[in-house]
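Q: After the sequence you'll find the predicted model.
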Amino acid sequence: MRAGRREWVALGVLILPLLLVSMDVSVLYFTVPFISQDLAPTSTEQLWILDIYGFVLAGFLITMGALGDRIGRRRLLLIGAFGFGVASAFAAYASSAPMLIGARALLGVAGATLMPSTLALIRNMFHDDKQRSTAVAIWTAAMTSGVALGSVLSGVLVEHFWWGSVFLINIPAMVLLLVLAPFLLPEYRNMAAGRFDLGSGVLSIAAVLPMIWGIKEIAAHGFGPYRAGAIVAGLALAVVFVQRQRRRPFPMLDLAVLRRPAFAGSVLVSLLATFAIVGFAMYTTQFLQLVLGMSPLEGALWSLAPTVAVGGAAPLAVRLVQAGVDRALVIGGGFGLAAVGFLVLSLLRPDSGLWVLLTGAGIYAAGLVVVMSIATELVVGTVPPERAGSSSALVETSSEFGGALGIAVLGSIGTAVFRARLDGVAPDAARETLSGALVAAGQMPGAAGAELVAAARSAFVAGLDVVAWAGVGLMVVAAVIAVTLLRGISLPKPDEAPAPVGVEEQGAR
């Protein structure tokens, strides 16, 4: 059964919460000075204000995906939309740092109800293979564009309004979703899934949160026993979670799905793609602001330029698949294109023109969006409809892990090169970060300060070059993995039969 106009309009409704959830990851980037002035957070509170949203979002994805399969995906989407709107209001008018941290945590919980529900409902609305591929490509483009748009929107709003305005924009969008969703979106729930397993939900959250926290803390502050211990504790709890799923008659996560090459391979390549795209993003922004000397807003606007290539990448990937090209070859080609982009970025020098950065970033981002689009389509198309919620949540959780690992690993590589290049050239305080070196240079007399600036920028770009070459190698390996694991895999024929026994499926009212 092919989707009609109602389903495509409904897709637009689904994209709205997805875009806002993605934007809230980066929407505070330019608000930190204003929040510091109004709420006077400590350094620890400031870090939690920025990070708590992503931590909670990642931790609750699997739990909320499984909950949606049981109580209804549209119902969970509406609950999440209401919660996201309320939490946005609390965040906008927070009168203290702890209150803002709490509101951001609630936003993370609500966001975790929205993301897997949107992707799972696409599985229910689009049964035709070609139409579903297009819908997933649109979903992927919206998710990846949201993070970039969030930082730009943040810069624009704080120039004209107070910092809380970055949260208030969520409210009318959530109201619109609450009004339209009951009329446009179908309801779907798995009646045979059994009662919600609260113990498994707690275990999944307890496993993911410490691992994400440990990885991000190591990226920010280096290796330490507490940070490593958090990762080990999370892994141990993950093992307990898996063992519990094996024993449960109605598991939260169907382990049989993980044994399918199409699903497991797609989760792996999605992780590798987000590892590269998130891990390198910090180098792009720092090059624009600290090497080329752009203002934060100017740098954010220029960082949107590569999204032009991204916008055309996902539809092109869909056309190639629809023309009969093996999905494994399309994914491998996407990784190959990303390798070319990283190769261009390895040519960057402190005096390189802006075009070198934008060209390289545009090429690698386009290649990785191709990968993420087709991998997500494979995940959605290969799992049974009744498992779409929890399975979608698993691939989104793997993407969160990929991003955290990318920041930790690629950030550590660049930092090591930066420090080595400045060893014996700059004081210890200037060898931590490029921004720290520029601050230290500003406190030195003219010639000495200028020399430190030049040395620090050269050291930073040397680290960027090494990271770019690491990206080239990783993308080549990822291409080989994708072709090996996914070659010849095709999606099952569209299921036009009535809903399986034990599954309740309702159209929009």
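A: Looks like it arrived, so ask away.

Q: going forward, measure contacts between C-alpha atoms and count neighbours the same way
A: Fine.

Q: Arg361 is in what secondary structure piece?
A: Actually, residue 361 is Ala. It isn't Arg. Following DSSP states H and E, one finds Ala361 within helix 354-382.

Q: again, but for Arg189
A: Using DSSP H and E, the element containing Arg189 is strand 187-190.

Q: what about versus this one:
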Amino acid sequence: MSTPTRPRTLFIPGAAPVRRWWALAVLMLPVLLVSIDNTVLNLALPQISEALSPSGTQLLWVIDIYPLVLAGLLVSMGSLGDRIGRRRLLLIGSAGFGVMSVIASFAPSIEWLILDRAALGIFGAMLMPPTLALLRSVFTDRNERRLAIAIWASGFAAGSALGPVVGGLILENGEWGSVFLLAVPLLLPLLVVAPLIVPESRDPNPGAIDVPSILLSLVTMFPIVFGIKTLADTGFGVAGIASIAVGLVAALLFVRRQRSLRVPMLDLALFRRGSFSGAVGVNFLSVVALVGGLFFVSQYLQLVLGLEPLAAGLVLVPGLLAMILAGLLVVPIARRVRPSVVVPAGLLFSAAGYTAFAVGGAGFGPAGVAVAFVALGIGIGAAETVSNELIVASAPPEKMGAASAVGETAYELGAVLGTTVLGSILTSAYRSAVVLPDGLGAGQRAAAGETLGGAVAVAADLPAGAGRMLLESAREAFLSGIGPTAWIGAGLVVVAALVGLVALRSAR
């Protein structure tokens, strides 16, 4: 008589519902990691500026290169997870992300840090698609799944709330590189517990791994974002326009190839569903607005108002907590009210928050920043929960990895463009308005003329009078860019609300 096969996990579908929620807790660890990493890095920008003396463009690349590489690989990795197993891909990505985080903490130059961030993007692309896809296989009841996704989505805001506090403590007592080590205590439990409690899932009839599709997805993302950055940095020119054109041609070739494959890496039929494409659009635009806001608010609190990193982080916490509460409270509302109503109504709060920054942000104290950020967080928290649930519900179970990756690509590409577009507008305004004192060396002029953080570092080495004049000019130059940047952020939120109103009309 044969011996029964021992189960590979402690998870038994349908037998112990509490285990589903333990699986959710494990799957939230990568979400917390990614969101903490992004928030902490924003807080560390002033110290990175002082320690490594980057140009304004290099400082933007430190933020942008990670989500850029990640966005380019998400669909490929989501499809790979469908083929080799989503849990297996999650474990590989977790191990690699932890190793590269340790290496990044000791980066000796800005170029080294940018390369490390690119490597983190490769392994980060293995983390996010499996988490959302595995939720579909764990939670088969839609009401349970909606709550699970709300909790999962709240992990982004929870990580963002923890990031400023924990990161502020670290930055006040250690070097900027130590913020990367936060990944280690989050990833070790995942590597130990996930094989025991998270069930494996995959596409039962996967196609072959298509290398040309992977390359085309990368060649689509990278040139487009690089071109936008170039145009924002230097104005309209051949390099920026040509780069965007290369990305668009690659996108057309990618679409053409997917249509020709018997089993495509990405099923383009998903985009014909308004609930799917509309939810992806809302994700993208709302994240552009959120990340762009974090980029200038974190610098405003520290470099203009003079707050220490921990104090600056605490100012942001109420808004991030508002994101969590809004994401959870929208669940019972979403059971009764159409997404085409819930999403635009929530995003009106975010538009109001950005409008407050645009009108009075340059004169805001910490309390004013906190209130405006609460309004911004309410709308985005509610919209992200509804849109993520629609992405999951719209896709067939066997293609959940690739479908989840599309939603994550929208999120990460939104993070890239949030920093690129809004950050570049702010940087351009700073460069055109800052007045540098006479007597600065070439290196000092380059550092102080590029970023506010660079000006703060240069001013510390100048005589008292010259340093004070440089700081006053640099802060005024930075403030001159907040109004236009915030108005563009408000416009992006309004467009996201319109997308939700029109595209989600058929979604229930």
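A: Good, I have the coordinates. These numbers were taken from a predicted model, which means no experiment stands behind them.

Q: After superposing, what score do the chains get?
A: Taking TM-score structural alignment, normalised by the length of structure 2 as the basis, the two superposed chains have a TM-score of 0.84; 486 aligned residues with a C-alpha RMSD of 3.5 Å.

Q: still on that earlier bit, can you state the residues of structure 2 onto which the helix holding Ala361 of structure 1 aligns?
A: Mapping helix 354-382 of structure 1 onto structure 2 (TM-score structural alignment) gives residues 366-394.

Q: average distance between the matching stretch and structure 1?
A: With mean C-alpha distance after the TM-score superposition for structure 1, stretch 366-394 of structure 2 departs from structure 1 by a mean of 1.1 Å once superposed.

Q: Show me what the strand holding Arg189 of structure 1 is packed against.
A: Judged by 3 or more C-alpha pairs under 8 Å, 6 or more residues apart in numbering; DSSP states H and E, strand 187-190 of structure 1 is in contact with helix 43-71, helix 73-92, strand 503-506.

Q: who touches it?
A: Taking contacts as C-alpha atoms under 8 Å, 6 or more residues apart in numbering, the residues outside strand 187-190 of structure 1 that touch it are 68-75, 121, 124, 386, 502-508.

Q: Quick one: the residues in structure 2 that that strand pairs up with.
A: Against structure 2, strand 187-190 of structure 1 falls on residues 200-203 (TM-score structural alignment).

Q: what about the helices and strands packed on strand 187-190 of structure 1, which gets the closest to Leu271 of structure 1?
A: Nearest to Leu271 of structure 1, of all those, is helix 43-71, at 13.4 Å by C-alpha to C-alpha.

Q: Please identify the buried residues of the closest one?
A: 45-46, 48-71 (16 or more other C-alpha atoms under 10 Å).

Q: cool, stretch 93-113 of structure 2 as well?
A: Buried, per 16+ other C-alpha under 10 Å, within stretch 93-113 of structure 2: 93-98, 100-107, 110, 113.

Q: Any buried residues in the lengthiest helix in structure 2, and which?
A: Ranked by number of residues, the top helix in structure 2 under DSSP state H is helix 464-503. Buried residues in helix 464-503 of structure 2, counted by 16+ other C-alpha under 10 Å: 466-467, 470-471, 473-501, 503.

Q: ok so, going back, and the contacts of strand 187-190 of structure 1, which are buried?
A: 68-75, 121, 124, 386, 503-505, 508.

Q: and the counterpart of Leu486 of structure 1 in structure 2, what is it in contact with?
A: Residue correspondence to structure 2 (TM-score structural alignment): Leu486 of structure 1 is matched to Leu504. Contacts of Leu504 of structure 2 were listed using C-alpha under 8 Å, 6+ apart, and they are Gly274, Ser275, Gly278, Ala279, Pro339, Ser340.

Q: Quick one: end-to-end distance for stretch 199-212 of structure 2.
A: Stretch 199-212 of structure 2 has an end-to-end distance of 31 Å (criterion: C-alpha to C-alpha, to the nearest Å).

Q: So which bits of that stretch are buried?
A: Quick answer for stretch 199-212 of structure 2 (16+ other C-alpha under 10 Å): Pro199, Glu200, Ser201, Arg202, Asp203, Pro206, Gly207, Asp210.

Q: Make sure the first one is actually in contact with Arg87.
A: In this case it means Pro199 of structure 2. Yes. Taking contacts as C-alpha atoms under 8 Å, Pro199 of structure 2 lies within contact range of Arg87: 7.3 Å.
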